[in-house]
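Asker: need a 3D model of the sequence below.
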Amino acid sequence: MCLPPANVAPPRDPDEEAAALPPSKIAECNALIQVINHGVRDLDKGRAPGEHEGGPSELRRMAESLDEAAAHAAQLNLTRPELQRFAGEYHALAKEIASATRALATAADTNDTERLSAGQIAIERAMKREPALVGRIKRFCRAP
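Answerer: Got it, this is the predicted structure:
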């Protein structure tokens, strides 16, 4: 689920010493939103030619995309504790889904129906937490 950018920041006086000013809430919100949206777009990219839908190679590609998104979230330099917490939650959620996706790919490789079922359940459980996290980020970023 892609997030809309936070409200646009008002223009700054070019004579201000911008380096001495802390990043604005809007700039930090937009940085986190950009990382999340980029991760979503990477997951939405099409399969490679000849790749089976939901097949092990597609699942591994998805896990790699999730790991990259998690790494980008962890690298954000956020000063607001709320945004730091949201970035940490997103990082943990993306890593959890990536791990479950890799396990699902391995189960698919070996046709292990029990592990396939467990992997699907793990991914679904983790994915159910994503809308609530997105909602909390939206509320925080839209608040004055």
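Asker: when you work out contacts or count neighbours from here on, use the C-alpha atoms and nothing else.
Answerer: Noted.
Asker: count of residues packed around the closest residue to Ala63 other than its chain neighbours?
Answerer: Counting by Cα to Cα, 6 or more residues apart in numbering, the nearest residue to Ala63 once its immediate chain neighbours are dropped is Ala98, at 4.2 Å. Other residues near Ala98 come to 24 when the count uses other Cα atoms under 10 Å.
Asker: can you point out the buried residues in the host helix or strand of Ala98?
Answerer: Taking DSSP states H and E as the definition, one finds Ala98 inside helix 81-110. Along helix 81-110, the positions that meet the burial threshold by neighbour count (16 or more other Cα atoms under 10 Å) are 83-84, 86-108.
Asker: repeat that for stretch 135-144.
Answerer: Counting neighbours by 16+ other Cα under 10 Å, one finds that the buried residues in stretch 135-144 are 137-138, 140-141.
Asker: got TSV for those, with distance to Ala73 and secondary structure too?
Answerer: Converted to TSV, the buried residues of stretch 135-144 look like this (distance: Cα to Cα, whole Å; DSSP: H, G, I helix; E, B strand; the rest coil):
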residue	distance to Ala73	secondary structure
Ile137	13	helix
Lys138	16	helix
Phe140	17	helix
Cys141	16	helix
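Asker: to compare against the first, here's the next sequence to fold:
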Amino acid sequence: MHHLSSWLLVASLFVTGCAASAGPGKTADSEGENDKVKECNAVIEVINGGMQKLNKSQNETKDAPGTEQLRALADVMDSVGRDIEAVPVTQPELVRKVADYQDMVRTTAKAARDLARAIEAKDARGANAATSALSTAVKRESPLVDDINAYCQSGTGG
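Answerer: From the prediction side, this is the model:
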């Protein structure tokens, strides 16, 4: 458990922003597109900010016991979950994608805490189950980020 980040490998996510549609004479379609751009950019900002928080947390706890690293990971995931929940999202497809991302964040936080508790309790079965849950949750991140990127970079609104 010395190098939590080496086995967690939380996907480095550099979510790219949407290009804003510019120009006068906006139509209802361009207004919807602008809403999509604003919402995508806000979601992307939170996700990228979460990655920065995670990197900072991992640097600060790199010499800490594994259970402390796991709890720090859980705290960051909880923070990202609160931050993304606060983003006003109205585009139906983006709402679904954000909900999936929130579920992944919550699942990651819970699994990290469960693993820390199991390690402290010397519960091998619990640790194995929590490790599996954590691995599964973390593996969901990259495809979810890719999905958000694909939606945000597409030319059509929600």
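Asker: give me the TM-score for this pair.
Answerer: After superposition, the two chains reach a TM-score (TM-score structural alignment, normalised by the length of the first structure) of 0.83; 136 aligned residues with a Cα RMSD of 2.1 Å.
Asker: I figured the residue nearest to Ala63 of the first structure hits Asp67, correct?
Answerer: Yes - with contact defined as Cα atoms under 8 Å, Ala98 of the first structure and Asp67 form a contacting pair (6.3 Å).
Asker: related to what we said a few turns ago, what span of the second structure is the helix holding Ala98 of the first structure aligned with?
Answerer: Under TM-score structural alignment, the alignment places helix 81-110 of the first structure onto residues 92-121 of the second structure.
Asker: mean deviation of stretch 33-42 of the first structure from the second structure?
Answerer: Overlaying the second structure shows stretch 33-42 of the first structure at a mean distance of 1.3 Å from the equivalent residues (mean Cα distance after the TM-score superposition for the first structure).
Asker: report the contact partners of the counterpart of Ser65 of the first structure in the second structure.
Answerer: In the second structure, the residue equivalent to Ser65 of the first structure is Val76, according to TM-score structural alignment. By Cα atoms under 8 Å, 6 or more residues apart in numbering, Val76 of the second structure lies in contact with 50, 53-54, 57.
Asker: quick check: buried residues in the longest helix along the second structure?
Answerer: Using DSSP state H to assign secondary structure, the helix with the most residues in the second structure is helix 28-60. The neighbour-count criterion (16+ other Cα under 10 Å) identifies 30, 32-48, 50-51, 53-55, 57-58 as the buried residues of helix 28-60 of the second structure.
Asker: contact partners for Cys18 of the second structure?
Answerer: Cys18 of the second structure neighbours (Cα under 8 Å, 6+ apart): 37, 40-41, 152-153.
Asker: any chance of those residues in CSV, plus distance to Ala64 of the second structure?
Answerer: Written out in CSV, the entries for those read as follows (distance: Cα to Cα, whole Å):
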residue, distance to Ala64 of the second structure
Val37, 40
Cys40, 36
Asn41, 35
Cys152, 38
Gln153, 40
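Asker: what's the farthest-apart pair in those?
Answerer: The widest separation within the contacts of Cys18 of the second structure, taken as Cα to Cα, falls between Asn41 and Gln153 and amounts to 10.6 Å.
Asker: what's the overlap in contacts for these two?
Answerer: Residues within reach of Asn41 of the second structure and of Gln153 at once, by Cα under 8 Å, 6+ apart, are 17-18.
Asker: Glu60 of the second structure matches what in the first structure?
Answerer: The pairwise alignment with the first structure assigns Glu60 of the second structure to Arg47, based on TM-score structural alignment.
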